[in-house]
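Q: Have a look; sequence and predicted model below, questions after that.
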Amino acid sequence: MTDIPEHCPGTQSETAGKVSACQGCSNQQICASGEASKIDPGIELVKAKLTTVKHKILVVSGKGGVGKSTFTSLLARSLASKNENHNVAILDVDICGPSIPRVMGVLEEKVHQSGFGWSPVFADENLCVMSIGFLLQSNNDAVIWRGPKKNGMIRQFFTEVDWGDCLEYLVIDTPPGTSDEHLSLAQFLKEVPNVTAVIVTTPQEVSLLDVRKEIDFLKKVKIPMLGVVENMSTFICPKCKAKSDIFPANTGGAEKMAEELDVPFLGNLPLDPVIARCCDEGQNPIEECSQSAVILNLNLIVSKILDKLNVDPKHSVDENCRS
């Protein structure tokens, strides 16, 4: 198969579960038995459940600490603010490090279950959130799971959350790397239409090195890329407004990398301590810091994303979707 990482022979291969690359994989026994090559009913269930979600946007990065969750929250808040009749949701699939509840100001909330499934937590009238953080007894509890359990949790998020019938955008915050959660997402979403990705990085080469791997992964699993966002591109002093390069772009930064890899460059976001404080406190930076360079640049990036999705943010919605 060509839509899987190189290290894995693929579930359809005769060597599945039998080669050295399979050693240590939690699915080795299943693949070797031939069971994995059968159609996973979960894939069809996910496809059916997400048919009412118009746009699925993955926020990814090969590197941790680049501000992926912060950008996810800003992107979702911006999309929700464009049209109050458009419903937006964030799905946090960073199973071991769920930070979206804090960033969105709903840290102490819990999900409720109804006949329709789990009800996501609403951070605003048209913006809801789902995260494993809502299911933990304490915010300090560690999630110590192997791949199959993570896989099952992600499938539950897709199939057992009541996303409603009129969700315009589902923004999916992912963990760093290209491992269990990413493979699960690629597997469950491969039959789902309108799935795209935004790649987040910082300017320095140590981050770009990992992001190149993420881009390679997305190409292999055939997930279209909307483009690359360079986060923390410069530091803007809140007092004197002077700019400093905290993470120097010695090799040309994200824009140069995107050009080399033939991936669109969406823009950059500066490092602003006021925005960081807003996210730590669960406030909405778009309302609190509307004139910040971060928000002004974010508006340009979101406009490019909407253009690539061929979406008019002001377009009307069905009457059944109005609150």
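A: Now that the structure is in, tell me what you want to look at. Numbering: from 1, shown residues only.
Q: drop to CA atoms for contacts and neighbour counts, all remaining ones
A: Will do.
Q: Give me the neighbour count for the closest residue to residue 143 other than its chain neighbours.
A: Distance criterion CA to CA, 6 or more residues apart in numbering; nearest residue to residue 143, sequence neighbours excluded, is residue 96 at 5.2 Å. The burial metric for residue 96, expressed as a neighbour count using other CA atoms under 10 Å, is 15.
Q: where's residue 96, which helix or strand?
A: Taking DSSP states H and E as the definition, one finds residue 96 inside no helix or strand.
Q: hey, where'd the strands end up in this protein?
A: Read by DSSP state E, the chain holds these strands, from start to end of the chain: 53-60, 87-92, 112-114, 117-119, 121-124, 127-131, 167-173, 195-201, 225-236, 243-244, 265-271.
Q: Comparison target, given below:
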Amino acid sequence: MSSVASVEAAIPAELSGLVRSVRVADGVATIVADASGLGRSAATQLQKELEQAVAKVPGIAEVRVALMVDKPKRRIVAVGSGKGGVGKSTLTANLAVALARMGRKVGVVDADIYGPSQVMLLDPARGRPRAEGNTLIPVESEFGVKLLSMAQLVEPGKAIAWRGPMVGQALTQMMEADWGEADTLLVDLPPGTGDVQLTMLQKFKPAGAVIVTTPQDLALIDATRAIDLFAQSNIPVVGIVENMAGYVCPHCGESSDPFGAGGGEGAAVSLGYPFLGRVPLAMGIRVASDTGQPPAANDGADGAAFTAIAARLAEWLDKQPA
């Protein structure tokens, strides 16, 4: 008849130090092992080796291995807007890169299920994520940012014609992926206040939200609606970013404001939220974004605005309770 001693004797010496308890009853061996600090692959290998070793013990019909793991202290930051076309995805990608350059471990969830664009912005040629069981393993970009996007999972150019429940399932699978040591997860929300936003707010409760707008009145009206959605869900608004704020002609050097000026900052003041900064309407930002080279990845002038906003976001995160 098998016993605890016989099971313990079958465990390889190099694994015994990770075993916290062994129980044997009715031919079932239950082992609790400490997998803290191990990556998913290493933890899976530990479980497999323990199962294989103990299964050879006479009288053992079943082996159950429970792994103790440290749950990472990960904060979710939603990046939202009331309408499309305000540069929300570009801001998300560059905030992620800037935060990674500051030493944070960052992941990006491209939650714009119907119109994903983060693959173009962060990683045009990195391939598809892996899956271990039902868990996705994000792709890591050359900028040190992990990424999951529907664009990695469907054929290029194929329309995603899903109803709400399927969209919610897709978002959940990406949010519950193996993000490893990522301490900050930026979620690039679709425009508006629909199913994806509701699923995110109700199921995953972000630590805060960054609102993106352009200076024009129409965008500001829609941004106010997005802010109200977060307020109704008791999600703190980190602040407002004004994008496409001013254009300097590369030929004559004259500055103009095709979308107006100061609207985002004015809205922040009137609504009582911090103003995180403005990003100019610059050809360099557009070109770099289209080629998968976020301006925040270097110290050039085009990346400076993103880096400054990321620093304010990092400061806000550091002030939040653990």
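A: Okay, I see it. Everything numeric here is computed off the predicted structure, so don't read it as measured data.
Q: What does the TM-score come to for these two?
A: TM-score for the superposed chains, counting by TM-score structural alignment, normalised by the length of structure 2: 0.74, backed by 252 aligned residues with a CA RMSD of 2.1 Å.
Q: Matching the residue nearest to residue 143 of structure 1 against structure 2, which residue comes up?
A: When the structures are aligned by TM-score structural alignment, the residue of structure 2 matched to residue 96 of structure 1 is residue 114.
Q: Also residue 308 of structure 1?
A: If you follow residue 308 of structure 1 across to structure 2 using TM-score structural alignment, you land on residue 316.
Q: and its match, what does it touch?
A: With contacts taken as CA atoms under 8 Å, 6 or more residues apart in numbering, residue 316 of structure 2 has the following neighbours: residue 238.
Q: Go again with 10 Å.
A: Taking CA atoms under 10 Å, 6 or more residues apart in numbering as the criterion, residue 316 of structure 2 is in contact with 208, 238, 239, 310.
Q: Looking at these, which is nearest residue 103 of structure 2?
A: Proximity of these to residue 103 of structure 2, judged by CA to CA, is greatest for residue 310, which lies at 11.9 Å.
Q: ok, the closest one - how many residues close by?
A: As a burial measure, residue 310 of structure 2 scores 25 neighbours (other CA under 10 Å).
Q: Near the aligned partner of residue 250 of structure 2 in structure 1, how many other residues are there?
A: When structure 1 is aligned by TM-score structural alignment, the residue opposite residue 250 of structure 2 is residue 238. The burial count assigned to residue 238 of structure 1 is 12, neighbours taken as other CA under 10 Å.
Q: wouldn't residue 238 of structure 1 be in contact with residue 274 here?
A: Yes: the pair residue 238 of structure 1 and residue 274 passes the contact test of CA atoms under 10 Å, sitting 7.8 Å apart.
Q: Need the residues touching each of the two.
A: residue 292.
Q: hang on, the earlier thing: how close does the residue nearest to residue 143 of structure 1 sit to residue 153 of structure 1?
A: Distance from residue 96 of structure 1 to residue 153 of structure 1, counting by CA to CA, to the nearest Å: 12 Å.
Q: Also residue 206 of structure 1?
A: Residue 206 of structure 1 is 31 Å from residue 153 of structure 1, where distance means CA to CA.
Q: which neighbours do residue 96 and residue 153 of structure 1 share?
A: Residues touching both residue 96 of structure 1 and residue 153 (CA under 10 Å, 6+ apart): residue 132.
Q: Give me the mean deviation of stretch 209-220 of structure 1 from structure 2.
A: Once fitted to structure 2, stretch 209-220 of structure 1 is off its aligned match by 0.5 Å on average (mean CA distance after the TM-score superposition for structure 1).
Q: Identify the residue of structure 1 aligned to residue 74 of structure 2.
A: Using TM-score structural alignment, residue 74 of structure 2 pairs with residue 54 in structure 1.
Q: Residue 167 is in contact with its match, correct?
A: Yes: shown here, residue 54 of structure 1 and residue 167 form a contact pair, counting by CA under 10 Å, at 6.5 Å.
Q: quick one: which of these two has more around it?
A: Just comparing residue 54 of structure 1 and residue 167: by other CA under 10 Å the higher neighbour count belongs to residue 167, 22 against 14.
Q: Would you quantify the distance from that one to residue 113 of structure 1?
A: If you measure residue 167 of structure 1 against residue 113 of structure 1 using CA to CA, the figure is 19 Å.
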